[in-house]
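Asker: Kindly generate the corresponding structure for this input.
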Amino acid sequence: MLMKNLLLLIVVICSLVFAACSGSGSSEQSTTGSDGDATVGGDETSGTDDGAATGDSFDYTWHNSVSLILANRCVQCHTEGGIRSDTPLDDFDTAKGLAALIKEKITERTMPPYLAGFDCNEYSNDERLTEAQIAAISDWADNGAPEGQPKADQVVDVEPLLDYSMDRVDLELKLPTPYTPVSTPDDYRCFLMDWPETEVKYVTGWGVKVDNAKIVHHIIAYYVPPENVAAYEAFEAAESEPGYACYGGPAGKGASSADQRATWIGGWAPGGKAGKMPLNTGIKVKPGGKIALQMHYSMTQNEPSADQSSIVFQLEDSVEKPAFILPWTNFKWLGGDGMNIPAGESDVVHSFSNSPHMLFSFLGTVIDNPLTLHAVGLHMHVLGISGTVFVQRADGTTEECLLDQPHYDFNWQRNYVFKEPVLIYPGDKLGVECHWDNSLQNQLLVDGKPRTPRDVSWGDGTVDEMCLAVFYVTGADEAPF
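Answerer: Next up is the predicted model:
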């Protein structure tokens, strides 16, 4: 029972990993981008220099190269109303003044914030810049950021991101009342909303309508089953402000592990778009429950102000492949056993691997068929610096990389959708390895000074830590836990 309760708890807290800066998608879908006449020459995943002339025969200008690159990879966040509205990149005059900063960020590969490493796996809608695109922007910045001719022929190739937008909106739920954050600089607030459907539905697409983009940092929707509704209503009733305080998941203060049970449906982070689940898949939602919507408001750049955002769903009566979220970690760590991160150490490593089929059998659900992984994410807290997710095949001789994040960033967490879904057979082991830096140089700042390092282990707080892989999975009718 302890193992089962721990697994239910971690389902709740894993959701941050799937808050992404792009719409959901899958290689199984064949939708093309809206800018289909753009040519494709560079290798988007390997960053090779196949796609553009980089010699002195071309002058890279705003119109013939830079604006196209930024529009396809950066403007979704760097625009008026976006999360980075302080540095808009959708007009020439502003971008010219930021040319040196743009060059610095792209050459460091801190922007765009697509943190999957090279030479591990291939993902749908890879947002990384190719070496050719980096060279074009760098040349433009070094030469004074010329504007060029408005209708100039493009001289650098940019592959438009695929369109994974929802086909339709079947249901929209809005925050019950406008809310102005009361905690700064961060306010985690959950709001309960009725789920109006009277029959079983499958969520096959999801998105948000952000009301106040200046302060909304992420949004996560959870489904609370009927047997847990009373507990969640009590969380809300205990507070005078709208909603209730929540961190790490949708449960309120003092919740038992049984009360915390909720199913993750979808997450949004700055720049995200409404999107479909991988083709022919969906997450099952039964009637009689509620939606707990976790809002993370960030006031690091703006003062608190009212927000009344809403969420939208695409629903189906049935799907070919029901899906669920699989959190993956060493559950001994949750009990404080074996994930110690000593104060002052600059590279602490912990890893874990096990068979999901064996775990499900232990919990009472036997699955003989392969599981299919459609997407993967990695979650640590602020001391995390790098991590990998992998599969060890049952023959013991093969290890396959699923996700490598050589430069993990707590502020840019997302899911990565595989170009080709990955099959996990009985006996295969899923593994995760995390690295942390607990030295003085990597501490959170308090009043402009780094916190004193302390021994750290697993916990929900920002100054605690986690090591968690999260998968979007098909292969079972419902989540087997």
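
Asker: drop to CA atoms for contacts and neighbour counts, all remaining ones
Answerer: OK.

Asker: SS state for residue 191?
Answerer: Going by DSSP: H, G, I helix; E, B strand; the rest coil, the secondary structure assigned to residue 191 is strand.

Asker: That one contacts residue 293, correct?
Answerer: Yes - when contacts are counted by CA atoms under 8 Å, residue 191 is listed as touching residue 293 (5.2 Å).

Asker: helix or strand right after the helix or strand where residue 94 lies?
Answerer: For residue 94, the host element (DSSP states H and E) is helix 92-97. Downstream of helix 92-97, the first helix or strand assigned by DSSP H and E is helix 99-108.

Asker: And the contacts of that next one?
Answerer: Residues outside helix 99-108 that contact it (CA atoms under 8 Å, 6 or more residues apart in numbering) are 111, 112, 129, 134, 137, 138, 141, 142, 145.

Asker: what about the fifth one, how many neighbours?
Answerer: Using other CA atoms under 10 Å, residue 137 has 26 other residues around it.

Asker: where does the spatially closest residue to it that is not a sequence neighbour land in three-state SS?
Answerer: In this structure, residue 137 finds its nearest non-sequential neighbour in residue 66, 6.0 Å apart by CA to CA, 6 or more residues apart in numbering. When classified by three-state DSSP, residue 66 comes out as helix.

Asker: quick one more, to check against the first:
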Amino acid sequence: MRNYPETILALLCFAVVSIFSIASNAAEPRERHIGRRVTDFTLTDATNESPWKLTDQDAKVIVLYFNSTECPVTNRYLPTLNRLKATMADKGVVIVAINSNQHDSLEDVRQHAREYEIEFPVLSDPLGRVARSLAATRTAEAFVLDRDFKVRYRGVIDDRYERGVTRPKATRDYLADAVSSVLKGRAVKIPVTDVEACPINLAAEKDSIQPQRTVTFSEHIAPIIQRRCQACHRPGGIGPFDLITFDDASAWSDSIREVVTSGLMPPWHADAPHGHFLNDRSLTEEEYATLLDWIDDGREQGDPEKLPAPREFSESWSIGKPDLVAEMDKSIEVPAETPQLGVPYKYVWAGEPFESEVWVTAAEVQPGATDVVHHASVYIVPDGVDIKLVNDARPTGTLNDLFSPIDSLPHLVSYVPGDNAFVHRGGHARRIPKGARLLFEMHYTPVGKRATDRTKVGLKFAKQPPKHEVLSTAAINYWFSIPPGAADHLVHAKTERFTRDTVLLAMNPHMHYRGKAFRYELVEKSGERSVLLNVPSYNFEWQSTYWLKEPVLLPKGSRIECTATFDNSEDNPFNPDPTVRVTWGEQTWQEMMLGSIEIYEK
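Answerer: Predicted coordinates for the structure are as follows:
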């Protein structure tokens, strides 16, 4: 129910590069390279440390793919390229990857090639000369060369991945079509497509070094990154790269600028004054301006003596040492690529039944394979609730597979990127009754390599029953029907009226890829309405729980009403299929409408 782009070093990479070409500026129009002959170059193949020379290739078609060890878009295309090589090698097609990021060392590139089982040469271009000669500025860009080494196509492999958008399947196979056209001696119909993957972080040229500026990493930027980024971007964190040192931040500064100015990072989607929520990850206006000033004015390091003390992270549990750790009873194998109908949700028991009643004051989910766990939910299954798991599949109910016993289970804790734990306020705890068991619901997203996951949850217990028992409930609508092509389809749901004064602690809206916006409103017994949470740009990839800084009283007789907006039009780049009518279902090509809340009764 309820997934981008380390350290810059002066590297001796054993790469021998010889490029005798006309100077090429990255800012020039990309179309100008179509029809140009790529001048010869020699780079080191990191997979075997042997030289790879362009003009030594006796091929009808050569595909140059700008690679990265950390960009998730680049990684997800590697199985596609492996398949293309397997099907096209005997037709005279050569595929080669080029790593031009300044921080990708030869050993980094070699290890990455092994990890992702890359079946073609992977070249190290530490000075970025090949990237500069082709005006390549982003990873995941492919160049198709004919037998005369002339560029016939440049752009994306297909249309599955764009910045902030992941389609379930491609609708246009640009690279395969281009290769096929060149093999047949035909012109490529679409010779240039736009690429929106990670920027290539090229080594700075000597004449581009900037003088010292007022804003420095040590004094101004490090504190911001500690507050807003390091929860995920740290060793052992879920971020795909670290943001700890000056070198880290400088290496990824172009990417940081992009995702910050576009609003993709830090991930936060509530439309509320800054600080309204306890876990608000967004930048203040001052932080935003300072960060961009540093990037634009030369990325000065400053005096290391002015660095703040390093932020401390527990090597194991952010909530402290748990009283109990429950691990999934079995491991789950996750494929390298997403099947056509997606990876079905997996359901796995964890641990033994509780021998006595316990009160949970803190809980934390730790994925075994963070890169493939999109989200995880842990449910409390009370003694006597009959749930049978077959092949880790979702237990079904009796009404056309719509409902399941899981739909009515108490929710304990969830994991989504950047949000995997809770620590209740003093005097608050959640009850697990004697005899209950824990059940994991797992949603996996393949990332281009096979993975094995065994997620676990850590719990801390109160020594005695708390003053307030924390409960979960939700406003749910199972009966909606979203018409084909509808761009702003509204679906409503409401809770029962509260039978006593109740206190609202947190909210968690849930939809799938057609989810566009979500709003919670408190409706008083008198009919007066007030907005509790507005999420104007819902993003399925970041399913945050919004914990209120100041809990809100829900008076007796009031209720919460939720309004979800769905976009089933072709203008929604996430949309799996705008031509179908969409109803309730657990898979991401179906939809859900849940407005979950965390409360306690006074």
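
Asker: Quick one: the helices in structure 2, in order.
Answerer: With DSSP state H, the ranges of helices along structure 2 come out as 72-76, 78-88, 106-115, 129-133, 174-183, 222-228, 246-251, 253-261, 285-296.

Asker: In structure 1, which residue range corresponds to the first one?
Answerer: Residue correspondence for helix 72-76 of structure 2 in structure 1, counting by TM-score structural alignment: none.

Asker: Okay, buried residues for that helix please.
Answerer: 72, 73, 74, 75, 76 (16 or more other CA atoms under 10 Å).

Asker: go on, the third one?
Answerer: Applying a neighbour-count criterion of 16+ other CA under 10 Å, one finds 106, 109, 110, 112, 113 buried in helix 106-115 of structure 2.

Asker: In terms of distance to residue 598 of structure 2, which of the residues you listed ranks first?
Answerer: residue 112 (42.0 Å; CA to CA).

Asker: Translate the closest one into the numbering of structure 1.
Answerer: So, by TM-score structural alignment, residue 112 of structure 2 is left unmatched.

Asker: repeat for residue 301 of structure 2
Answerer: By TM-score structural alignment, residue 301 of structure 2 lines up with residue 147.

Asker: and the gap between the equivalent of the residue nearest to residue 137 of structure 1 over in structure 2 and residue 238 of structure 2?
Answerer: By TM-score structural alignment, residue 66 of structure 1 lines up with residue 221 in structure 2. For residue 221 of structure 2, the distance to residue 238 of structure 2 equals 21 Å [CA to CA, to the nearest Å].

Asker: can you check residue 298 of structure 2 too?
Answerer: To residue 238 of structure 2, residue 298 of structure 2 is 29 Å away according to CA to CA.

Asker: In terms of neighbours, single out the busier of those two.
Answerer: Taking neighbours as other CA under 10 Å, residue 298 of structure 2 and residue 238 compare with residue 238 leading, 22 against 17.

Asker: rewinding a little: among the helices of structure 2, which is nearest residue 579 of structure 2?
Answerer: Of all the helices of structure 2, helix 174-183 sits nearest to residue 579 of structure 2, with 22.9 Å by CA to CA.

Asker: Show me what the closest one packs onto, helices and strands only.
Answerer: Using 3 or more CA pairs under 8 Å, 6 or more residues apart in numbering; DSSP states H and E, the elements in contact with helix 174-183 of structure 2 are strand 61-67, strand 142-145, strand 151-155.

Asker: For the stretch 201-350 of structure 1, which segments count as strands?
Answerer: With strands called from DSSP state E, counting those that start in this stretch, the stretch 201-350 of structure 1 shows them at 201-209, 216-224, 244-245, 263-268, 275-276, 281-285, 290-298, 310-316, 321-328, 348-354.

Asker: Quick check: which of those is nearest to residue 449 of structure 1?
Answerer: Comparing those by CA to CA, strand 290-298 comes nearest, at 20.4 Å.

Asker: Identify the residues contacting that closest one?
Answerer: Outside strand 290-298 of structure 1, the residues that reach it (CA under 8 Å, 6+ apart) are 181, 184-195, 215-226, 229, 246, 249-250.
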